[in-house]
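Enquirer: Kindly generate the corresponding structure for this input.
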Amino acid sequence: MRFIRIVPPGGPARTLALAQLTNSVGDGAYYVCSVLYFSRIVGLSPTRIGAALTLGWALGAVAGVPLGHLADRRGPRGIAILMSVATGLAVGSFLFVRSYPAFLVAVCAYTCCQCGLGAARQALLAGLVEPARRTETRAYLQSTVNAGLALGAALGGIALRLDTEASYLTALAADGASFLVAAAVLTRLRPPTGVPAAAAAGQDGPSLSVLRDRPYALVSLLNMIMLLYMPLLSVVLPLWIVERTEAPSWTVSALLVVNTVGVVLFQVRMAARVRDLPSASRAIRHAGVVLLAACACFALSATGTTAWTAGLVLLAAACVQVLGEMLLGSGSWEIGFALAPPDKQGQYQGFYGAGTAVARLIGPLLLTTLVLSGGTLGWLLLGALFLTAGLAMGPAVRWASGRGVGGVVSAVSAVSETGSRRTEGDPAL
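Expert: As a prediction, this is how the structure comes out:
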């Protein structure tokens, strides 16, 4: 079907997608198995595991900016390959962890390398893909990641079913190997031309200038608030379903399937509607409205008197939520790329991407406290938070787009000038 497109067109976009697919399959198995491995096999308590992950993602959020800056100076291709190899080695170190100090070091290395890899990959995408195609390419990558995670989770489920040390070690080893394979795939890309040399010559102004860019910081903060949707399906809803609804526990899996399939099939189509900063701001504004509606639907699931009623309401809410997620992603990617100076994409993407790490860091505790303690009111407050951030994004983007930072105005102009050509050149959009 014409409206369902998963594989990007040939060239750098397809190579980037292959690299993402490779290590997302490994990550899917890791996410399913890792906590049980560390608790049941290594013997660590859930509290200590949670504390290590919290510290790790906090460090990762900080490390992404300097590692992204390194990608600007030395070239994003080489740093992306280096970070992919380092991430694979960090995952491999988990195989030998038998004490909490060793686990703490391994987790911190893993999260820092992951955040650095994310920043370098985004900078590599920006260097290899023309501005008018970046959001579309990012949508393809998101679809690819979700497909890979689903496949990896299925493989991880086999390890859970076997429930042996060997099965868990195999899943972790596969994740580590997947990053090494992804690094090999990235070697097939040509290095972006022009940008690193200018940065290395000292022509890019103060080092880590993103830390002085207040408009971009505001945009990144609002994006981070919107990203708080991330712990909903993995942390909040399983607890909500068990404690507050009549729906069967397997509904959690059904919601994950709805989310994954929705993103895989329709994210690219959704991103085609975003062509420039105004349309990106509009998409995020709509995402705020849709996520508010999703929160209201999730709250309504507690009023169901039968398992079928509650389950159907939850499935409807999941459909609304994934629509908001896809709207947010499409607008957020365009804004993150277009507002960053062309020669500083690495550090800017590292800063912008830190919102994901922060959402993973504070989201589970914040949302479980708000929703499980507040019930319907908690859901509505969460929805109001999404709505407020979505409405505020438009003025923040207008402030940031006129701030006069070198290179931004020309980048925005390039997006605007070629946006209509993207649609006209591809009848499938």
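Enquirer: switch to C-alpha atoms for all contacts and neighbour counts from now on
Expert: Will do.
Enquirer: OK, contacts around Leu292?
Expert: 380, 382-384, 386-387 (C-alpha atoms under 8 Å, 6 or more residues apart in numbering).
Enquirer: and the residues you listed, which are buried?
Expert: 380, 382-384, 386-387 (16 or more other C-alpha atoms under 10 Å).
Enquirer: can you list these in JSON lines and add distance to Ala310?
Expert: Output for these, formatted as JSON lines (distance: C-alpha to C-alpha, whole Å):
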{"residue": "Leu380", "distance to Ala310": "18"}
{"residue": "Leu382", "distance to Ala310": "20"}
{"residue": "Gly383", "distance to Ala310": "20"}
{"residue": "Ala384", "distance to Ala310": "23"}
{"residue": "Phe386", "distance to Ala310": "24"}
{"residue": "Leu387", "distance to Ala310": "25"}
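Enquirer: Please, where are all the strands along the chain?
Expert: Counting by DSSP state E, the chain has no strands at all.
Enquirer: and this one, so I can compare the two:
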Amino acid sequence: MTRSAVARRLSSAQSANAIGDGAYYTASALYFTQSIGLAPARVGLGLTVAWAVGSVAGVPLGRLADRAGARGTSVALALAAALAVGSFTVVTGFAGFLFAACAYASAQSGFAAARQALLAGLVPPAGRTGLLAGLQAVSNAGLAVGAGLGGLALHAGTERAYLTVFAVDAVSFLVCAALLAGLPRPARMPAGPRARLGVLRDRPYVVLALLNTVLLLRMPLLSLVLPLWIAERTEAPAWLVSALFVLNTAAVTAFQVRAARGVTGTAGATRAVRRAGWVMLAGCGVFALSAGASPQVAAGFLVLGAGLQVVAEMWQSAGGWQLSFALAPAGRVGEYQGFFGTGVTVARTLGPLVLTTSIVEWGTPGWLLLGALTLAASYAMTPAARWAASARPAAGAEPVAAT
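Expert: Prediction:
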């Protein structure tokens, strides 16, 4: 199979998966509360526990992909995710919900790590970041389509409509599994010696992953923090929340590939991350200016801030992808991607608490704190990447520029 055919199949699998996930994320919460009858607090607790379990499961499942083969493991975990989604439809109480949610989160986390290992085995290093950028753009488009389907279910408000959403998500995983099964089997890389604690013994990479987690704290901004900020701290119209979401999705779909085009090697990756830090700081400052302004001025600041935020997001994503692959030892990509990917789960778990407290309650100081923290973490990535590169010269990582 040619490289372009591999890329097309990976893109198709990503698109199918994103459509299902978009529908699920949009409508699942109301299904859990209205159809199953769970209290919102119990849903929140269950999902927090589930994603904590999933973040822990990602590393051993990624290691399984390294040992047993990335293609077979990816297919198996996609099927497991489909089964977990289907199990939500027969849940009648909290215990069953918690079990299904843990199974779903574990399968999703392991699937993400195994799919990254599969990509690493099929795509040469020079082409990975560009392909990942394309997959991110496709994913955003798919999420938008899926969110539309979920919105139709919310409008209908019936149990049958909600069950249709879960069926769509389950089918999306089955389609994804079928597409991945048709890819070539990547060559197995020698894994080399393994420490008892695996990736956790690789201190430079752990530091790199922790810094990336700090940069990912921005993730709840669009879905939670900005809606609350607009409602409680500004005079801007409530419908602007939807407009900012559309702006972000459209920008990533249209420009993520272009933003990642110049990000090659560890030096290029750290430069992109540092640029993202400065742009994010500027975006936080602009968001802060929206408080107390007239509705029109506040809306203008919010749109400008969202534009700066999505630019920072695209550069940071591209730099993070490059670093996570380039600094992982050959033969252990699945394990290392499983660990690096826990940053997304941690950011989604801690981000709402941290950002609602610091931004919505503190106001301008909270925005400036987030911007300063992001900038500091972005600059700390350079020495961390240099440390990780020097720890494994045989991996072929290039020196990391200081500026």
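Enquirer: Can you show me the helices along the stretch 51-200 of the second structure?
Expert: Residue ranges of the helices in the stretch 51-200 of the second structure, as given by DSSP state H, counting those that start in this stretch, are 70-87, 94-122, 125-156, 159-181.
Enquirer: CSV please, covering the ones you listed and showing distance to Arg194 of the second structure.
Expert: Listed next are the helices of the stretch 51-200 of the second structure as CSV, based on distance: least, C-alpha to C-alpha, whole Å:
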stretch, distance to Arg194 of the second structure
helix 70-87, 18
helix 94-122, 17
helix 125-156, 23
helix 159-181, 28
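Enquirer: Just tell me which of the ones you listed ends up closest to Pro60 of the second structure.
Expert: helix 94-122 (8.0 Å; C-alpha to C-alpha).
Enquirer: Contacts only, for the most far-flung residue of the second structure relative to its centre.
Expert: Centroid-distance maximum for the second structure: Ser294 at 34.5 Å, with C-alpha atoms, centre = their mean. Ser294 of the second structure is in contact with 235-236, counting by C-alpha under 8 Å, 6+ apart.
Enquirer: next one: Leu117 of the first structure
Expert: The neighbours of Leu117 of the first structure, taking C-alpha under 8 Å, 6+ apart as the test, are 79-80, 83-84.
Enquirer: wouldn't Met326 of the first structure be in contact with Met270 here?
Expert: Yes. Taking contacts as C-alpha atoms under 8 Å, Met326 of the first structure lies within contact range of Met270: 6.7 Å.
Enquirer: if you count what's nearby, which of the two comes out ahead?
Expert: Met326 (25 against 22; other C-alpha atoms under 10 Å).
Enquirer: any idea what the more buried one aligns with in the second structure?
Expert: Under the alignment by TM-score structural alignment, Met326 of the first structure pairs with Met314 in the second structure.
Enquirer: now swap in Cys115 of the first structure and tell me
Expert: Cys115 of the first structure maps onto Ser109 in the second structure, by TM-score structural alignment.
Enquirer: for Leu141 of the first structure, same thing?
Expert: Using TM-score structural alignment, the partner of Leu141 of the first structure in the second structure is Leu135.
Enquirer: just to revisit the earlier point, which of the buried ones among the contacts of Leu292 of the first structure fall in helices?
Expert: 380, 382-384, 386-387 (DSSP state H).
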